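*Asks:* Need a 3D model of the sequence below.
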Amino acid sequence: MKLKAVLFSIAGIVVVVGLLAGAKVLQISTMIKQKKTATPPPEVVTTFQAKQQRWESLVTAVGSLEAVQGVTVTAEVTGKITAIAFEPGSRVKTGDLLVQQDIAAETAQLRSAEAAVELARITLVRAKKMLATKVVAESNYDNAEASLKQAQAQADNIRAAIAKKTIRAPFGGRLGIRLVNLGQIIKEGQAIVSLQALDPIYVNFLVPQQQLPLIRLGYPVRLSSDGLPPGRVVEGTVTAINPDVDATSRNIRIQATVANGDEALRPGMFVQVAVVLPENIPVLTIPATAVLYAPYSDSVFLIEAAGEGSTGKMVRQQFVRLGERRGDFVAISSGLKPGQTVVSTGVFKLRNGQSVVIDNTLSPEFKLAPQPEDS
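*Replies:* Below is the predicted model:
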């Protein structure tokens, strides 16, 4: 009896488990069928109509700034510094005194040399008068003249030594950080201070040899840099083109001159350079946010009718080839035609053939030269 009861219990459990499993399989099968037949709700999108624009034709490059005149002022001879006549970071004019070395010995020697020059001059005048009356021989007059020239040369030599120890600005410009101290003995060639003429300033950049025919002297250039206030662009002019092409890189060096009255540009700064060519180029443009970027190919989503008899809209993925990007826009080299409507934002949420609803009330304003407030 006990055995029969156990068997009946096991059979009952098996039946219950089978019923539960069957119900679960039926539930899962029903859910799969519903998922296959279900259609997601339309996605709300913003749109933009591809249009032709004329963009400035530019040759872009990376440049480096260089002072029109720039040197590190150094000592010509060894000597002790007795005076420093400049403030670091100040402006100086041509000939302004920067550093005075000890010239006490040379000053004393100069007084002696000037006295010798004066004596030789008096002797020459006397000899000239006596030669006129035939009191002295002509050779005595020649000796007196030679002695005067020797004395003058000796005095000039001492003055040159004093000038070498009197260090002056070779040209006007902006001084840098002082590298010497009062009382210090500096040696020949030792750096004293950097001096840079900042207005105007040069920008040097390289372009490939195939772009050389596009650039001419006098063409305008525009500079931008993260070292300038946001949105500021500085203009200049192409002033020099190297006559030779670098044999290794096949690039040619070009130099432009830029006004720099406020000295915002400094030598050594990295800048973005754009040479403005005289002719504008026609391009087909869409917002850069309309492009779904991918390693294999970039694409956009075109707005099309959902089908015959339907008033709805759907999207079709279209592969495109991109050109230059400027501001909020990107040029389309191939894959689109003027007037075609593309989804302008949120393309990463879409798939080919998906239903959409157009709502451009929240569409952003696309600009060719945007100036973000937080940039």
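*Asks:* make it CA atoms for all contacts and neighbour counts henceforth
*Replies:* Will do.
*Asks:* Return the distance of stretch 154-161 from the chain's centre.
*Replies:* 48 Å (C-alpha atoms, centre = their mean, to the nearest Å).
*Asks:* Please generate a structure for the following sequence too, so the two can be compared:
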Amino acid sequence: MKIKAWIITLIVIALVLFGLYSYKKNLMSPSAEASAGGFEPAATVEATETKMSVFQNTVQVTGNIKAPQQLILKNELAGKITGLFLTSGEVVKKGQTLLTLDTSNEQASLIAAKARVTLSEQTLKRYKNLVARNEISAELVDKATSDLAIATSEVMSLNTRIDKKTITAPFDAVVGLHDLTQGQYLDGNSQIADLVGVTDHLWVEFSLPQSFSELAMNETVMMNSSNGLALSANIIAVEPVLTSQSRHLKYRAQFSVKNNGIKPNSLVNVVAPISDVENRITIPDIALTHDQFGDYVFILTPEEGGQGSYRAQRKQVTIALKNETDVVLKSGLEEGQTIATLGAFKLHDGMKVFIAKAVKTAEQ
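*Replies:* As a prediction, this is how the structure comes out:
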């Protein structure tokens, strides 16, 4: 019997609490307040008008800076350095002598080779006179002619070796760091120094996946360097084939080097266009709200006779691009609509709203 009494008591208490809760809820509802002439909750927010802006979708990739003229200077033949005329960091002119190697052996051999040429010429001349008088056979003339050709080629070969031991600048360039000294012996194909051509432009090379449309010749891309510079470059060449491993297409763009301090082999961020230019609605990032149903904003519609008040209408939107300050939309809004910005997170659908500041237009 005691248990039954306790159960009845608990049921009565629950019914009383539920009745009190329902009564309080009815008193606090907006409809009850409106019918009773009470206060309706409202929020104050800032707002802006939606506007069109020029939009082009882009992608950011890493690019490598290259000099149009750059090489590692090497010697073809071995020898001792007899003349060193290049200083690290200096500018040299095309054709300027940079380094000479010992040619004493070649010079000595050249004297003997020239003597053999002279002797062969004289012998050939004498044999021609004799064969004209039928005093010797034509075979001797042929042999003398061959000997002269061999001696002449030996002279040419020695002159070529001597020339190769004098290394000159192939173009106007800045000399890289080196540690060569006069009298040092260099093996064949030794690295002498880097030469970087002196030009008024550099190249940036980068690759894009084959899923993107191919960039056109002379199309402009933007670069952001590590020193904070933003530069533009124009496409001057496109690789005719995709890379075999990543299936990327390689591009080369050219830009001016005037006062930008960018060095060859630097890495930069390249921003390349991957869509056509079009007009899209752009809104401040602060106007965008997100929940489990997606991205949305609140459109503010003026109330009739509301003395400057608005009603909030939740509107789903689709994002095309988002950065730190702005959002470019694919769909959801039209130009000229008033939307909540600062304070939009406080709103819900149908809520009464007041605008704290004047609506900002595109011209403002």
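*Asks:* so what number do they get for TM-score?
*Replies:* Between these two chains, after superposing, the TM-score reads 0.71 (TM-score structural alignment, normalised by the length of structure 2); 326 aligned residues with a C-alpha RMSD of 4.1 Å.
*Asks:* In structure 1, where's the longest strand?
*Replies:* strand 51-74 (DSSP state E).
*Asks:* Report all helices and strands that the helix or strand just after it contacts.
*Replies:* Per DSSP states H and E, the first helix or strand lying C-terminal to strand 51-74 of structure 1 is strand 79-84. Where contact means 3 or more C-alpha pairs under 8 Å, 6 or more residues apart in numbering; DSSP states H and E, strand 79-84 of structure 1 is packed against strand 97-101, strand 185-186.
*Asks:* average offset between the helix or strand that the first one is followed by and structure 2?
*Replies:* Where DSSP H and E defines the elements, the next helix or strand beyond strand 97-101 of structure 1 is helix 104-132. With mean C-alpha distance after the TM-score superposition for structure 1, helix 104-132 of structure 1 departs from structure 2 by a mean of 2.7 Å once superposed.
*Asks:* Determine how far helix 104-132 of structure 1 lies from the middle of the whole chain.
*Replies:* With C-alpha atoms, centre = their mean, you get 62 Å for helix 104-132 of structure 1.
*Asks:* Show me what counts as buried in that helix.
*Replies:* Using 16 or more other C-alpha atoms under 10 Å as the test for burial, helix 104-132 of structure 1 gives 106, 109-110, 113-114, 116-117, 120-121, 123-124, 127-128, 130-131.
*Asks:* which among the residues you listed gets closest to residue 330 of structure 1?
*Replies:* Using C-alpha to C-alpha, residue 106 is the member of the buried residues of helix 104-132 of structure 1 that lies nearest residue 330 of structure 1, at 71.6 Å.
*Asks:* check contacts around the aligned partner of the closest one in structure 2.
*Replies:* Matched by TM-score structural alignment, residue 106 of structure 1 corresponds to residue 106 in structure 2. Residue 106 of structure 2 makes contact with 158, 161, 162, according to C-alpha atoms under 8 Å, 6 or more residues apart in numbering.
*Asks:* how far away is the residue positioned nearest the centre of structure 2 from residue 48 of structure 2?
*Replies:* The structure's structure 2 has its C-alpha centroid closest to residue 270; by C-alpha atoms, centre = their mean the separation is 2.2 Å. For residue 270 of structure 2, the distance to residue 48 of structure 2 (C-alpha to C-alpha, to the nearest Å) stands at 33 Å.
*Asks:* Strands of the stretch 251-364 of structure 2, residue ranges please.
*Replies:* 267-273, 278-284, 289-291, 294-302, 309-316, 318-322, 326-331, 338-340, 352-355 (DSSP state E, counting those that start in this stretch).
*Asks:* just those: most buried one?
*Replies:* strand 338-340 (a mean of 26; mean count of other C-alpha atoms under 10 Å).
*Asks:* List the neighbours of it that are in contact with it.
*Replies:* Outside strand 338-340 of structure 2, the residues within contact range by C-alpha under 8 Å, 6+ apart are 45-50, 287, 297-301, 359.
*Asks:* Would you mind checking which of the residues you listed is nearest to residue 325 of structure 2?
*Replies:* Minimum distance to residue 325 of structure 2 across these is 10.2 Å, recorded for residue 287 (C-alpha to C-alpha).
*Asks:* Check for me that residue 4 of structure 1 belongs to a strand.
*Replies:* No - membership of residue 4 of structure 1 in a strand is not supported by DSSP: H, G, I helix; E, B strand; the rest coil, which gives helix.
*Asks:* which one in structure 2 is aligned with it?
*Replies:* In structure 2, no residue is matched to residue 4 of structure 1 (TM-score structural alignment).
*Asks:* gap between residue 4 of structure 1 and residue 17 of structure 1?
*Replies:* 20 Å.
*Asks:* the more surrounded of those two?
*Replies:* Neighbour count, other C-alpha atoms under 10 Å: between residue 4 of structure 1 and residue 17, residue 17 has more, with 12 against 9.
*Asks:* Please identify the helix or strand for the more buried one.
*Replies:* helix 2-37.
*Asks:* rewinding a little: can you redo the strands of the stretch 251-364 of structure 2 as CSV with distance to residue 11 of structure 2?
*Replies:* Formatted as CSV, the strands of the stretch 251-364 of structure 2 follow (distance: least, C-alpha to C-alpha, whole Å):
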stretch, distance to residue 11 of structure 2
strand 267-273, 70
strand 278-284, 55
strand 289-291, 40
strand 294-302, 43
strand 309-316, 42
strand 318-322, 51
strand 326-331, 54
strand 338-340, 48
strand 352-355, 40
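*Asks:* burial count for residue 247 of structure 1?
*Replies:* Using other C-alpha under 10 Å, the number of residues around residue 247 of structure 1 comes to 8.
*Asks:* same deal with residue 204 of structure 2?
*Replies:* 25.
*Asks:* Also the one 5 residues further on?
*Replies:* Burial measure for residue 209 of structure 2: 14 neighbouring residues, criterion other C-alpha under 10 Å.
*Asks:* pretty sure it contacts residue 247?
*Replies:* Yes - using C-alpha atoms under 8 Å, residue 209 of structure 2 is in contact with residue 247, at 6.4 Å.
*Asks:* wait, what's in contact with residue 203 of structure 2?
*Replies:* Residues near residue 203 of structure 2 by C-alpha under 8 Å, 6+ apart: 65, 66, 67, 68, 252, 253, 254, 255.
*Asks:* Fine, thanks again, bye for now.
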